[in-house]
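**Q** need a 3D model of the sequence below.
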Amino acid sequence: MTDLEKRAHDIAVRILPQMIEENQISYYVSNDGRHEFFNAADIVDEYQMVYEDILNELQNPK
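**A** Modelled structure (predicted):
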């Protein structure tokens, strides 16, 4: 991992909770009455989008 990739990851992880809230992504996809099922796919997609945007900005500052 390059320094820019590490920096992009750190920033993405830091702002991910805010992005999840702003985009109204549920932490859980379902509840069978006994277990809540974690919504990993949508959260990972959100992280990836944020990470790639930040990395792009770090690599190509305006």
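**Q** could you use CA atoms for every contact and neighbour count after this?
**A** Fine.
**Q** list the contacts of the residue nearest the centre of the chain.
**A** Ranked by distance to the mean C-alpha position of the chain (C-alpha atoms, centre = their mean), the top residue is Tyr47 at 2.0 Å. Tyr47 makes contact with 12-13, 16, according to C-alpha atoms under 8 Å, 6 or more residues apart in numbering.
**Q** would you do the same for the sequence below? I want to compare the two.
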Amino acid sequence: GSLAVPERANGVPDLLDEVAYGSRFMSGMLPKAGLASHKVHNHTWSAFPVKDIAAENAMPRS
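**A** Prediction:
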């Protein structure tokens, strides 16, 4: 169309321009030491609130 977006007509599909921008943005958000956070979860639902920490810690996790 007629919408003049900045990355238009640079020979690269706009989708790839957006992915490249998002990748640079996300890598800029990470601390220099590595990942900012992680996700660990049990293979089954945990009771809430947790009443037995030993039983919770014995559950297999990924």
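**Q** quick check: TM-score for this pair?
**A** TM-score of the superposed chains, computed with TM-score structural alignment, normalised by the length of the first structure, equals 0.30; 29 aligned residues with a C-alpha RMSD of 3.2 Å.
**Q** list buried residues within the contacts of Tyr47 of the first structure.
**A** Buried residues within the contacts of Tyr47 of the first structure, counting neighbours by 16 or more other C-alpha atoms under 10 Å: 12, 16.
**Q** related to what we said a few turns ago, now name the helix or strand holding the residue nearest to the centre of the first structure.
**A** Counting by DSSP states H and E, the element that carries Tyr47 of the first structure is helix 40-59.
**Q** how far off centre is that helix?
**A** From the chain centre to the centre of helix 40-59 of the first structure is a distance of 6 Å (C-alpha atoms, centre = their mean, to the nearest Å).
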